[in-house]
Every structure is written in C-alpha cells, then in structure tokens.
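[1] Sequence and predicted structure below; questions after.
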Amino acid sequence: MSGTVAVLQRRSSRRDLAAVAVFSGVGLVLGGCGLLPGRRQEIEVAASSGLTDAVVAVGEDHEPRAVATAIGDEFDWDRFTVYTIGTPATTINEESGVVVETGERYSTQEVLYVFHQDGEAVRGVPLPFENLAHGAATWWGPRTQLVWDEERGTRLEDPDA
C-alpha cells in the first residue's frame, strides 16, 4: 500500500509542477504584454500640433525651435527617442515599457517619437518628416532643439549630448 501512495504522490507532484509551470508561463506572457493589473497597457499615440508647427517653421525661416517650447503644456516629458519605419515592435515596446506598437514592426510612413517622464513612456508622437529620422536610437533631452541644416534640412540637436 505504501508503494501505491508513493507513486500517487509522485504523479501528484509532477502535475503540480506542470500546473505551476503553465501558470507561470501565462503570467510571464501576460505581464510582458502589459495585461496584468497595475501595469499600463499602452500609451496615447497622437500628433502634436505644436511640434509639427515648429518643424515646419524651422524649415521655412531656418531659426531653431526648442522641442520643449513646441510641445508646451500638451504633456510632461523629460526625454524622448525616435523610431523609424521597420523598427521591430518588440524593440519599441521593450524600450518604452508599454505597448506602443501592436504590429510586428513600426510600419507607418511617419517617424515615431516616444516621450518619457521619469523613466516611463507617456506619449507617442508620429511626425511626417523623414529628415527627422536621423535621431533614431538616441535619447534626446529637454534642451533638444530643432535646427536647420543645409544638407539635411531640419534636424535635432541636443547641447547636452
């Protein structure tokens, strides 16, 4: 009889371990997608009229404009990064800590700026200006300016970089 109990306990232990493994895996997947309570699932991705207007103005009069001034009080931020078409969604979402891109890759024709405040993504801003893609894979700070470049047109410049 004790042999039967030992076999049943072993089977029960294996089932318990398998259940724990399955539920842990589900938890990791849901947590990685931002679907568990307490974790933001996604951020707003919307145009910034102030930033768009500033880019256009720099292209017209070649006078620098501060990104912070252009955004004004639309939202608070302390740094941002730039993503271009073809950037894997996993890269964007992992760096942002939230779901920004739901497809396999960022696939619109616009450059995507993701703004962060205190290490947390707060807003995505698509901009229809390909020349602003040169800042991809770089973190830009609050003193970043839009400046005119004779060769590339409007570009980003950060005095702290």
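    That came in fine, so what should we check first? Bear in mind that the values here come from a model prediction, so they are computed numbers and not experimental data.
[2] C-alpha from now on. contacts and neighbour counts both.
    Noted.
[3] The most centrally placed residue in the chain and Ala19: what is the separation?
    Nearest to the geometric centre of the chain sits Ser96, at 3.3 Å (Cα atoms, centre = their mean). Distance of Ser96 to Ala19, given as Cα to Cα, to the nearest Å: 32 Å.
[4] next up, a second structure to put side by side with the first:
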Amino acid sequence: MVTVLQSRGSRRDLVAVAVFSGVSLVLGGCGLLPGRRGREIEVAASSGLTDAVIAVGEDHEPRDVAMAIGDEFDWDRFTVYTIGTPGERINEESGVIVEPGEHYTTQEILYVFHRDGVAVRGVPLPFENLAYGAGTWWGPRTRILWDDEWGTHLEDPDA
C-alpha cells in the first residue's frame, strides 16, 4: 500500500514538473521570465555581403550593401559592433537577443540589420576595416567603397 502511494505521489510530482517546465518554456520564449528579454535572431554569414567586400578590395569598384544582400532577408538599416562590445549593449540596442555571451567575440565585427525598428539578422564579418562607424546607423543606400587612404569602407549618402 505504501508503494502505491509513493507511485501516485511520484506521478503527481512528474506531472507538476512537466506543467511547470512547459509554462517556463512558453514564458521564457515570450521574454517574460527574469533575465530573458525576448526572441533570439539568427546570426549567420551573408555570402553576398562577404563576396562584395572582397570584390571591392580587389577591383576597387563600389558595391551597394542592399544589392550584395539581395533577397537573403529584408532590412532598412543596420549598425556595426566591434569585437569586445558588451552583449548586454548589443541586445538592448537591438531589442532582441543577438549576443547571448558577456561580450561579442565571434568575428571582428557584427552587423545587426533591422526592419521597421526590429532586429532581423546579425551578420558577422572578419573585416576589421569595416568597423568604421561602429555605433551609428547605416541606411539602405549604404555602399562599400575603396579609398587609397581608408581602404575598403562604408559610406551612406543619406548620412
């Protein structure tokens, strides 16, 4: 008889843990648990953007960031973060979880693209020279240019 009661108690405990875990996952996914601030976005390389940066460095012909990204994802502005930027800062400015670590350490720089004020994708790039202008916003007409003094760099005609 005692064994039966322990089995029922164990099942009840198991059900309670399962329900609590399910509620935690839902709340955590919505960003409602302490220490969790919403959805995570994809951080993935853009082959089009990487190819454009390399091409500008080789042939010194300008490339548009928007054309380089093409239809990989929709965006209307972006910002640049350098290696060592506090993850908390990146996440606060992006409004979503981009960097789960204490500091950004994946590549030399991280571009975070936004659409209608919401971060949609992070793009790490290994080109330290494109960190110029970190912390500012770049628009959809931004170009990757070559300059004998600056090398490969960004320029936004609307800035």
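    Received it, and whenever you're ready, just let me know what you need. No experiment lies behind these values; they were computed from the predicted model shown.
[5] hmm, back to that, residue in structure 2 paired with the residue nearest to the centre of structure 1?
    When structure 2 is aligned by TM-score structural alignment, Ser96 of structure 1 is paired with Ser94.
[6] contacting residues around its match?
    112, 118-119 (Cα atoms under 8 Å, 6 or more residues apart in numbering).
[7] May I see the PyMOL selection of the buried members of the residues you listed?
    A single PyMOL command selects the buried members of the contacts of Ser94 of structure 2 (16 or more other Cα atoms under 10 Å):
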select buried, resi 112+119
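[8] Let me see the ranges of the helices in structure 1.
    2-32, 49-61, 67-71, 89-96 (DSSP state H).
[9] quick one: buried residues of the last one?
    I take that to be helix 89-96 of structure 1. 89-90, 92-93, 95-96.
[10] So what touches stretch 117-128 of structure 2?
    41-46, 50, 73-75, 94-96, 98, 106-114.
[11] are any of those residues buried, and which?
    Those of the contacts of stretch 117-128 of structure 2 that meet the buried threshold are 41, 43, 45-46, 50, 75, 94-96, 98, 108-114, by 16+ other Cα under 10 Å.
[12] now the equivalent of Gly135 of structure 1 over in structure 2: how far from Val23 of structure 2?
    Aligned by TM-score structural alignment, Gly135 of structure 1 pairs with Gly133 of structure 2. Counting by Cα to Cα, the separation of Gly133 of structure 2 from Val23 of structure 2 is 42 Å.
[13] Equivalent analysis for Arg37 of structure 2, please.
    According to Cα to Cα, Arg37 of structure 2 stands 16 Å off from Val23 of structure 2.
[14] Looking at these two, which is more packed in?
    For Arg37 of structure 2 versus Val23, neighbours defined as other Cα atoms under 10 Å are more numerous around Arg37 (17 against 12).
[15] so what's Arg36 of structure 2 up against?
    Arg36 of structure 2 neighbours (Cα under 8 Å, 6+ apart): Gly28.
[16] now do 10 Å
    27-30, 96-97 (Cα atoms under 10 Å, 6 or more residues apart in numbering).
[17] what's the burial count for the residue lying closest to Arg143 of structure 1 once chain neighbours are set aside?
    Leaving aside its sequence neighbours, Arg143 of structure 1 sits nearest to Asp158 (Cα to Cα, 6 or more residues apart in numbering; 6.1 Å). By the criterion of other Cα under 10 Å, Asp158 of structure 1 has 15 neighbours.
[18] Pretty sure Asp158 of structure 1 sits against Arg65.
    No: applying Cα atoms under 10 Å, one finds Asp158 of structure 1 not in contact with Arg65, separated by 11.6 Å.
[19] shared neighbours of those two, which are they?
    What both Asp158 of structure 1 and Arg65 touch, as defined by Cα under 10 Å, 6+ apart, is the set 144-147.
[20] Show me which of those residues is closest to Thr154 of structure 1.
    Val147 (5.5 Å; Cα to Cα).
[21] now the contacts of Arg36 of structure 2: which count as buried?
    Buried members of the contacts of Arg36 of structure 2, scored by 16+ other Cα under 10 Å, are 28, 96-97.
[22] Return the closest of these with respect to Ile54 of structure 2.
    Ile97 (29.0 Å).
[23] so how far is Trp138 of structure 2 from the closest one?
    Taking Cα to Cα, one finds Ile97 of structure 2 at 20 Å from Trp138 of structure 2.
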